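Enquirer: just need the structure, nothing else, for what follows:
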Amino acid sequence: MSSFDFYCKNFIDGQWCSSESSRTFEVRNPAVWSEVLHRYPKSTDKDTARAVESASNAFASWKSVALSEKSTIMRRMCELIREHRDQIAVTITRENGKLISESLVEIDSALLELEYQVGEGQRQFGTAGESFKGGILGHSRKEPLGVVSAIIPWNFPFNVPLRKLVPALMAGNTAILKPAGQTPAVGEIVTRLFQEAGLPSGVLQFVTGSGAELSSGLVAHPKIKAVTFTGSTEVGRQIAVTAADTFTRTQLEMGGKNPLVVLADADVDAAAEAAVIGAFSCAGQWCTATSRLIVENSVADILVDKVIARAKELVLGNGNDTESSMGPVCGKQQQRQILQHIHTAKHQGAKLRLGGSQVMEGELSEGCFVEPTVFDCVDVSMDIAKEEIFGPILAIMRVEDYEAALQLANDVPYGLSSSIFTRDIDKALHFTEHSEVGLTHVNIHSAYKEPQLCFGGYKDSGFGLPEAGSAGIQFFQEEKAIYLKKADKCEPVQSSLRVSIMSCE
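Expert: Here you go, the predicted model:
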């Protein structure tokens, strides 16, 4: 790839092309909303159908490519990412709004995910052993599914597609990448990097447009064998319903309402720092963001004062400005939704301690900026206590003791991430066992993760096998059982007319 002069087109059957509709949509800079960055194709089901057919045609040859060759392509991908790291970060920041430093962290996390999943892909071993009957070799082998679609969110537009696509491709599947409408240029970069790394024509397709308009082509098409999706619970549920008609496998990573519990014996300074990192990094727009701070009454006043003091130090600004410590939210629609949540919280009686407004003065008034916001004295009757907001809002809830904190932490429809700060090892272990989430933490902020462990949620936060870890590639595979007996020693497995369960399963 010589430059990032964007094509702003779909990539179907090895060619960059416009939509058959000839329609486009605008992509704007959240930091300066009047700035139109790109116009991408507003694709139709006809475009996705072409992409599916191309991916289907490429499947037979790609699944037969040796693992050594697949891994060579992926490792070349790593080299290209490192080579273009700074340029990629600029594109993420311009489309998403996050700080350049946060974009660089996203890229580095993507590299860790990529390298780990390449290793998992190289270890696609089945099992082998003697059968119960004797004289029969029983073993299994891993096989790809076919064509998969990857539907990507705007909050981590570079990391998430690699977390999904690398295991899918290493397993031998072909794929269709559908980026979020706010960040299609990042998706184009991912596609072009794969192309430059040597991925054969047809193995990866790239289609932009409205998720609602493309859902039937991305989910319900009979040649789509699996859908991996990250986004809202509402959309994830719709995908699950649509996929059920064709028994299409789904992997759904959805919303969260993640608690950080602070007990009286905790390191209050460390807990306050973790709360601010979890609540306001990426402007609060990550699935594992700390949305609720649940604290024992005896240390609540001290902790809340520290959180507010630390949050006041955050400097709102354009993500390209190195002095900024929090960027804009990702677009006007996102900004309106967050402000509505703030209005509702005030109306329902939550105590506003910090922020609570969009920036209306100076250069920042031209962007989608929302002040870091802290509400205190939040109770379970309030919407802010249970609804996912996906913005820079922290809801503080005060409790009498650990038991009340755990009950409150679990008392939401979501179950993605949680954290507890305490020096009591018994309570820490109890929390990790009883917190109803897919990933939990002790004395670490709620968004921390590493690629060797699975990533997915309980309850309304996740459905299907989780991403990452060993499950990352398992989602994209079937396991076939094989029984082998030499032909020159063939005898009936059963010596009588009575058929056993063992030979009929």
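Enquirer: could you use CA atoms for every contact and neighbour count after this?
Expert: Fine.
Enquirer: my guess is K306 meets A272, correct?
Expert: Yes. In this structure, K306 is within contact of A272 by CA atoms under 8 Å, at 6.1 Å.
Enquirer: more neighbours: these two, which one.
Expert: Taking neighbours as other CA atoms under 10 Å, K306 and A272 compare with A272 leading, 25 against 18.
Enquirer: hey, where'd the strands end up in the stretch 301-450 of the chain?
Expert: 351-354, 373-376, 393-399, 414-415, 417-421, 439-442 (DSSP state E, counting those that start in this stretch).
Enquirer: any idea which of the ones you listed is most buried?
Expert: Of all the strands of the stretch 301-450 of the chain, strand 417-421 has the most neighbours on average by mean count of other CA atoms under 10 Å, namely a mean of 30.
Enquirer: strands along the stretch 101-250 of the chain, start to end?
Expert: Counting by DSSP E, counting those that start in this stretch, the stretch 101-250 of the chain has strands at residues 128-130, 137-144, 147-151, 174-178, 204-206, 224-230, 249-253.
Enquirer: to compare against the first, here's another:
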Amino acid sequence: MTDNILVSYAPATGEEIWRGAHGNVDEAVSRARRAWPAWAALALGTRIEVARRFANEVRTDHEKLADLIAAETGKPLWEARTEVDAVVAKIDISVQAYAERTGKKKFDSALQGSSAVRHKPHGVMAVLGPYNFPAHLPNGHMIPALIAGNVVLFKPSEKTPAVGEALIACWNRSGAAENTVQIIIGGPDEGKALVAHPGVDGVLFTGSAQAGIAINRKLAANPGKLVALEMGGNNPIVVMDTPKMSDAAALVIQSAFTSAGQRCTAARRLIVLDSAYDALMAELLPMARKLIVGDPFAEPQPFMGPVIDNDTADGLSESFLALLTAGGKALLHMRKPDPDRPFLTPGIIDTTNMPDRPDVELFGPLLQVIRVPDLDAGIAEANNTRFGLSAALIGGTPEDYGRFWANIRAGIINWNRPTNGASSSAPFGGIGLSGNHRPAAYYAADYCAYPVASTEMDQPRANIGVGLKE
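Expert: A predicted model of the protein is given here:
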């Protein structure tokens, strides 16, 4: 970033991908406020039709968008394609969710007239997007917000502005009225200005707990501004004895190392029963060594690409060494094969004997292993965190899973499935430092419109039956 120019680089190659000027928040908010009444006044069906045209534009640009996502984030092309698919799928899911979660209701009560429940949009919504899913995750806020009748100011991550611009270009071709959806290029300063702006009615955020807490603190004295925080996790995956230990290892790999560990739902802590430890490690460690880490466009396709930049890679390497110094035992050393590029090989470290394990989200391919004697100890260890996004149990019986489900504090709890890969057809969110009880995905409709209760009659009808003088 130089002066008022933002520059984006490809993590895998270091090549410049995009550059552009920072946006003007005040001017964008002013345009959005002028655009909102007309957009909100449109029939719901008209807004849905615009969203469907947007989906068609994304389909048309599918490969171009996938290439851009892969280049700017470093994720493999196969994964970037699934992200574009998710952007398209979000429209039908959001239409269904809006009808189900915010549909109109009317109740007749004879002489008392009728009662109704309808929903209204909030107004101007600021969407602050992350770099790990630069199209899918902000789109998951934007589509429900727009269908509900809000207008959107989208600030992409300063690390992925090119994808953000391409997404908005699809909106601009969809027939949406001018300034219904705007992009604001910038870094933390623009983000802070959007959050604090009196012309913004809601803040829909996806990102780190640190940034989410700062937003929450900034708006603590302003209850009139809606805030939906979708933050990270220190997510546990608990493994019990199972006859399918190779499958269990594959689920651990998928949970911890997909997207180079750069998912908020990625497994950060592998909690293993002592009885299953040796058998699991015999499968897990050789499998992790075989993972291809490489350029997103390489053939054969890699399992994972680089992390987002060298600062992130160096921070993760330092974290691995810090865990070793504090008493961790390296099971698989994290390496940085190219000193100039942010590629990292998976790191697995046994931290069972560490007296004080740090309760932080290490956002990358770094997995801590903790041994426990039984499931109850595993549940206690899984809950030993301020976060509460995702958790999974591998192995065990239906009764074991019932106990696990009942006692784990998390918004996503899976059995014999990875911690990540959540469905957009279900609510998505966590508790503690992972969210503020406003789950996204299918339940995004809940925070994009507010309910209004009405009692109504065609003509005034009333009398005062008591307390009047003769």
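Enquirer: could you get me the TM-score between them?
Expert: After superposition, the two chains reach a TM-score (TM-score structural alignment, normalised by the length of structure 2) of 0.95; 465 aligned residues with a CA RMSD of 1.9 Å.
Enquirer: just to revisit the earlier point, between the strands of the stretch 301-450 of structure 1, which one is closest to V241 of structure 1.
Expert: strand 414-415 (18.9 Å; CA to CA).
Enquirer: which part of structure 2 matches that closest one?
Expert: Per TM-score structural alignment, the counterpart of strand 414-415 of structure 1 in structure 2 is residues 387-388.
Enquirer: one step back: can you lay out the strands of the stretch 301-450 of structure 1 as CSV showing distance to R76 of structure 1?
Expert: Listed next are the strands of the stretch 301-450 of structure 1 as CSV, based on distance: least, CA to CA, whole Å:
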stretch, distance to R76 of structure 1
strand 351-354, 47
strand 373-376, 43
strand 393-399, 40
strand 414-415, 37
strand 417-421, 33
strand 439-442, 31
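Enquirer: so which of the ones you listed gets nearest F25 of structure 1?
Expert: Each of these has some distance to F25 of structure 1 by CA to CA; the shortest is strand 393-399, at 29.8 Å.
Enquirer: buried ones in stretch 22-36 of structure 1?
Expert: T24, F25, V27, R28, N29, P30, A31, V32, W33 (16 or more other CA atoms under 10 Å).
Enquirer: same question but for stretch 64-72 of structure 1, I mixed them up
Expert: Buried residues in stretch 64-72 of structure 1, defined by neighbour count with 16+ other CA under 10 Å: L67, K70, S71.
Enquirer: stretch 220-240 of structure 2 now?
Expert: So, applying 16+ other CA under 10 Å, buried residues of stretch 220-240 of structure 2: 225-240.
Enquirer: off-centre distance for that stretch?
Expert: Put simply, stretch 220-240 of structure 2 sits 10 Å off its chain's centre (CA atoms, centre = their mean, to the nearest Å).
Enquirer: same check, this time on stretch 300-313 of structure 1
Expert: The answer for stretch 300-313 of structure 1 is 30 Å, by CA atoms, centre = their mean.
Enquirer: what's the matching range in structure 2 for it?
Expert: Here stretch 300-313 of structure 1 aligns to structure 2 at residues 277-290, judged by TM-score structural alignment.
Enquirer: so which bits of that stretch are buried?
Expert: The neighbour-count check on stretch 277-290 of structure 2 (16+ other CA under 10 Å) flags Y277, A279, L280, M281, E283, L284, L285, A288 as buried.
Enquirer: put together TSV for those, with distance to R59 of structure 2 on each row.
Expert: Below are those laid out as TSV (distance: CA to CA, whole Å):
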residue	distance to R59 of structure 2
Y277	45
A279	45
L280	42
M281	42
E283	40
L284	38
L285	39
A288	34
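Enquirer: and those residues, which two are the farthest apart?
Expert: Pairwise distances across these (CA to CA) peak at 15.7 Å, for the pair Y277 and A288.
Enquirer: max-length strand in structure 1?
Expert: Longest strand in structure 1, counting residues (DSSP state E): strand 32-41.
Enquirer: list the helices and strands that one packs on?
Expert: Applying 3 or more CA pairs under 8 Å, 6 or more residues apart in numbering; DSSP states H and E, we find strand 32-41 of structure 1 packed against strand 24-29.
Enquirer: read off where the strand it packs on ends up in structure 2.
Expert: The alignment of strand 24-29 of structure 1 onto structure 2 (TM-score structural alignment) spans residues 5-10.
Enquirer: same question, stretch 441-459 of structure 1
Expert: Across structure 2, the stretch matching stretch 441-459 of structure 1 (TM-score structural alignment) is residues 414-432.
Enquirer: show me what N222 of structure 2 lines up with in structure 1.
Expert: With TM-score structural alignment as the criterion, N222 of structure 2 lines up with T246 in structure 1.
Enquirer: helix, strand or coil for the closest residue to H445 of structure 1 other than its chain neighbours?
Expert: Spatial nearest neighbour of H445 of structure 1, chain neighbours left out: A274 (4.8 Å); criterion: CA to CA, 6 or more residues apart in numbering. Assigned with DSSP: H, G, I helix; E, B strand; the rest coil, A274 of structure 1 falls in the helix class.
Enquirer: ok, and what's touching the biggest helix by length in structure 1?
Expert: When structure 1 is parsed with DSSP state H, its longest helix is helix 100-122. Counting contacts by CA atoms under 8 Å, 6 or more residues apart in numbering, the residues outside helix 100-122 of structure 1 that touch it are 67-68, 71, 74-75, 78, 81, 85-86, 88-90, 92-93, 156, 158-160, 162-163, 166-167, 170-171, 281-282, 319-320, 322, 451-452, 468-470, 472-473.
Enquirer: could you do stretch 170-181 of structure 2 as well?
Expert: Here stretch 170-181 of structure 2 makes contact (CA under 8 Å, 6+ apart) with 31-32, 35-36, 39, 50-51, 53-54, 57-58, 151-154, 168.
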